[in-house]
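K.L.:
A predicted structure for the sequence below; I have some questions about it.
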Amino acid sequence: MRVATWNIGLERDGPGLLLRDITGGRDPQVAAAVRVLGRLDADILVLTGFDADARGVALSAFADRLARAGLAYPHRFQPRGNAGVPTGLDADGDGRSGEAQDAQGWGRFPGSGGTVILSRLPLRVEAVTDHSAFLWRDLPDSLMPAGTPAQLSEIQRLSSHSHVIVPVNWGETSLALLVWHATPPAFDGPEDRNGRRNHDEAAFWLHLLSGSLGLPAPPPPFVLLGDANLDPMDGEGRPAALQALLAHPALQDPAPAGSHGRREPEHLGDPALDTAIYDDLGGLRLDYVLPSADLVVTGAGVLWPPAGSALAADLAATSHHYPVWVDLRPQS
């Protein structure tokens, strides 16, 4: 079974615009994304950076586009994320409220840049555990800035998008997807609010796995996956929690690699492991698929081919990020 995640970059400036572009049939980014997903051919697909709506209409329309391209995903789930959900407060302290940066998670409207799951295997949506409303201040050893106003700390959720656990029926096995999409550790001031929050969004999984949240730890087998928006060795941010996840005894890091052949001698990390590239930052490893230690990994990679191919052009036309995939089977 192939499990994959991709920050697909299907974000628009207002609600309904992505649905318009999906159904209109002329948007080149949407068309390129469909071709990329055809090459990826994942059985379970977690897409971040996808504008969601309350009734899942855009997700259904996109699944229809994929089905017409020969990719049937009959099982879908859309977490109710925090991006664009108003706090009613001036969260960033700039003297104005109601802006994208004042929402529970940065977003111009509810569902902005959300997360969707498409699967060939049945998703047990009735058994989803949603931790997206978990308050930041309630995380043990939280890095929430000390000067956070009390009115904000009483309602500020940890998840900038969502933290959800989605069970999947995998033959006779129940596999749990532990899905998250963290805020970038940038675009703030000296208080490093986003950097601290990004760290704690990864630390949430450490505490959940250890049982220190007072919540039941997910039983294996499971896969922790999504967009951490953080490289463990390069770029901005506080990587301690992410590094601890990568080394956690309950998890394994298959170290998926691309075939692009890029070199970045100024970076500490292996550029083959990069999953995104930016003009000002270069290549970074931001997206992860980390199976539980009991699963057998039979293959892994980043869908990042050498420049010049049609696939490389489609990937570059869709997103700064590249899909990460891992092939799995249960232990015999």
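P.N.:
Done, it's in.

K.L.:
Please count neighbours and contacts with C-alpha atoms only from this point.
P.N.:
OK.

K.L.:
what residues does stretch 129-145 touch?
P.N.:
Stretch 129-145 is touched from outside by 79, 81-82, 153-159, 161-166, 191-193, 196-197, 199-200, 204, 207, 212-213, with contacts defined as CA atoms under 8 Å, 6 or more residues apart in numbering.

K.L.:
how about that stretch: buried residues?
P.N.:
130, 132-134, 136-137, 139, 142-144 (16 or more other CA atoms under 10 Å).

K.L.:
what's the answer for stretch 300-311, then?
P.N.:
300-305, 311.

K.L.:
In strands, which of these appear?
P.N.:
Mapping those onto strands (DSSP state E) picks out 300-302.

K.L.:
would you turn these into TSV with distance to residue 71?
P.N.:
Listed next are these as TSV, based on distance: CA to CA, whole Å:
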residue	distance to residue 71
300	20
301	20
302	20
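
K.L.:
TSV for the buried residues of stretch 129-145, including secondary structure and distance to residue 288?
P.N.:
Shown next, in TSV, are the buried residues of stretch 129-145 (DSSP: H, G, I helix; E, B strand; the rest coil; distance: CA to CA, whole Å):
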residue	secondary structure	distance to residue 288
130	strand	20
132	coil	19
133	coil	23
134	coil	22
136	helix	23
137	helix	26
139	coil	22
142	coil	23
143	coil	23
144	coil	24
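
K.L.:
residue ranges for the helices of the protein, please.
P.N.:
Ranges of helices in the chain, per DSSP state H, are 17-24, 28-40, 57-68, 150-153, 193-210, 240-246, 310-318.

K.L.:
so which of those helices gets nearest residue 120?
P.N.:
With respect to residue 120, and counting by CA to CA, the nearest of the helices of the chain is helix 57-68 at 11.4 Å.

K.L.:
which helices and strands does the closest one pack with?
P.N.:
On a contact count with 3 or more CA pairs under 8 Å, 6 or more residues apart in numbering; DSSP states H and E, helix 57-68 meets helix 17-24.

K.L.:
Please identify the buried residues of the helix it packs on?
P.N.:
Buried, per 16+ other CA under 10 Å, within helix 17-24: 18-19, 21-22.

K.L.:
putting a second one here so we can go through both:
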Amino acid sequence: MSRTRTALAAACLLPTLLLVPGAPGAAAGPPDRELRFATYNASLNRSGEGDLVRDLSTPDDAQAQQVAETIQRTDPDVVLVNEFDFDEGGEAVDLFRENYLEVPQRGADPADYPYDYSAPVNTGVPSGLDLDSSGTVGGPGDTWGFGSFPGQYGMVVYSKYPIDADRVRTFQLFRWQDMPGNLMPTDYYSPEEQSQLRLSSKAHWDVPVRVGGRTVHVLVSHPTPPVFDGPEDRNGTRNFDEIRFWDDYVSGGRAGSYIYDDEGRRGGLRGGAFVVMGDQNSDPLDGDSIPGAAQQLLENPRVRSTPVPESEGAVVASASQPGNEAHRSPAVQDTADFSEPPGNLRADYVLPSRSLPIVDSAVFWPAPGQPYADLVTASDHRLVWVDVLVGRH
């Protein structure tokens, strides 16, 4: 039974229960609400500043159509789109909504997202430092996060529920050296670079979403890939600590006491429900990330990490593409179709707090021949969704 039909059935049944004295659940109050949270690295980044706005200004960009249809077919209530170039005016966010999400793609129902959140990221922002040790200052390797222009590889959150903008916390400016016990390679970075280098390769955001009388903190990020460096492993160590940031943040208390946001407010999450979402660029067992990087979140006692979203398409892809034979993570859990090496990996996560029971989950990766299998060509990542129950109070 679909989520819509289930909701309608429940709505029809509830008045009857309330009218029957002593009926089970008669005094239980309003039922929990089922919400779908999703993350999708849609690869909507472009090579030049303003190119994404240009491409979304008309409704006929083939890739954007596929991305929009994927979102329409899965129908998340809250969705994070990674690799969506940021622009100061927010034009791309509005254009994608108006020209793609709200337009039926191949007969799919339009997706209505009246609320969104996007903000500046570190990618493409010049640091004024020789961070890649090339001997010169300038270019993508010397920006706070690798990028050709400010905002490249940004991200946006779309929501069907109100976003509490006054309570959003951003951590774009948090310095890597301010994380106790960090893995920054101090033999690679100069003292000046160490004192200024930011932790987030893009950004970390705490976006509170109001669901009835309850708030769910949507914690989003996109850590750097743990590759494209040298023996110092500066990207691998940064990836590890970017993931660790959310581990400390949701643990709260002393673990998150060192954290400060861009407004100077200190401390981690002070209780409450949350969902960690994003392309973490880290498979629990395979690939190039530092061992244990993903496990920092997966094994956090406040995080609900099972059941793991799965797909049939991932199994078929792994078996048909050479180079995945030695992988240890179950192929059914893969979320990204990379070339060899590293091969197909589980890189994208939707991890709710223990207070949010999981009802269902999946990776949108239809096997060849199944409906909508052609949509996976939009990106080398797949949309991952998790349905949870959110209490009314």
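P.N.:
Noted; the coordinates are in hand. Just so it is clear, the model here is predicted, and its values are computed rather than measured.

K.L.:
before we move on, back to that, which of the contacts of stretch 129-145 of structure 1 are buried?
P.N.:
Buried members of the contacts of stretch 129-145 of structure 1, counted by 16+ other CA under 10 Å: 79, 81-82, 153, 155-159, 161-166, 192-193, 196-197, 199-200, 204, 207, 213.

K.L.:
Strands of structure 2, start to end?
P.N.:
33-41, 78-82, 115-117, 155-159, 169-170, 204-211, 214-221, 273-279, 348-352, 358-363, 384-390.

K.L.:
Give the equivalent position in structure 1 for residue 365 of structure 2.
P.N.:
In structure 1, the residue paired with residue 365 of structure 2 is residue 304, using TM-score structural alignment.

K.L.:
Flag every buried residue along stretch 199-219 of structure 1.
P.N.:
Under the neighbour-count criterion of 16+ other CA under 10 Å, stretch 199-219 of structure 1 has 199-207, 209, 213, 218 buried.

K.L.:
ok, the residues you listed vs residue 255 of structure 1, which is closest?
P.N.:
Minimum distance to residue 255 of structure 1 across these is 17.8 Å, recorded for residue 202 (CA to CA).

K.L.:
I figured the closest one hits residue 239, correct?
P.N.:
No: using CA atoms under 8 Å, residue 202 of structure 1 is not in contact with residue 239; the gap is 9.1 Å.

K.L.:
What about structure 1, which residue is the most distant from its middle?
P.N.:
Largest separation from the mean C-alpha position in structure 1: residue 95, at 30.8 Å (CA atoms, centre = their mean).

K.L.:
What's that residue aligned with over in structure 2?
P.N.:
That one, residue 95 of structure 1, aligns with residue 135 by TM-score structural alignment.

K.L.:
Distance check, that match against residue 204 of structure 2.
P.N.:
30 Å (CA to CA, to the nearest Å).

K.L.:
Show me what residue 241 of structure 1 aligns to in structure 2.
P.N.:
With TM-score structural alignment defining the correspondence, residue 241 of structure 1 maps onto residue 293 in structure 2.

K.L.:
if I pick its match, what's in contact with it?
P.N.:
By CA under 8 Å, 6+ apart, residue 293 of structure 2 lies in contact with 239-240, 243-244, 282, 284.

K.L.:
next one: residue 84 of structure 1
P.N.:
Counted by CA under 8 Å, 6+ apart, residue 84 of structure 1 has contacts 100, 103-112.

K.L.:
Surely residue 43 of structure 2 and residue 376 touch.
P.N.:
No: Residue 43 of structure 2 is beyond contact range of residue 376, at 11.4 Å (criterion: CA under 8 Å).

K.L.:
before we move on, the earlier item: now the strands of structure 2 as TSV including distance to residue 336 of structure 2?
P.N.:
Shown next, in TSV, are the strands of structure 2 (distance: least, CA to CA, whole Å):
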stretch	distance to residue 336 of structure 2
strand 33-41	9
strand 78-82	13
strand 115-117	25
strand 155-159	18
strand 169-170	27
strand 204-211	21
strand 214-221	17
strand 273-279	10
strand 348-352	8
strand 358-363	10
strand 384-390	10
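
K.L.:
Burial-wise, tell me which of the ones you listed comes out on top.
P.N.:
Using mean count of other CA atoms under 10 Å, the stretch among the strands of structure 2 with the largest mean neighbour count is strand 348-352, at a mean of 27.

K.L.:
Mind giving me the packing neighbours of that strand?
P.N.:
strand 33-41, strand 273-279, strand 384-390.

K.L.:
okay, those in JSON lines with distance to residue 307 of structure 2 next?
P.N.:
As requested, those are arranged in JSON lines below (distance: least, CA to CA, whole Å):
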{"stretch": "strand 33-41", "distance to residue 307 of structure 2": "15"}
{"stretch": "strand 273-279", "distance to residue 307 of structure 2": "15"}
{"stretch": "strand 384-390", "distance to residue 307 of structure 2": "9"}
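
K.L.:
between these, which gets nearest to residue 354 of structure 2?
P.N.:
When those are compared by CA to CA, strand 273-279 sits nearest residue 354 of structure 2, at 8.0 Å.
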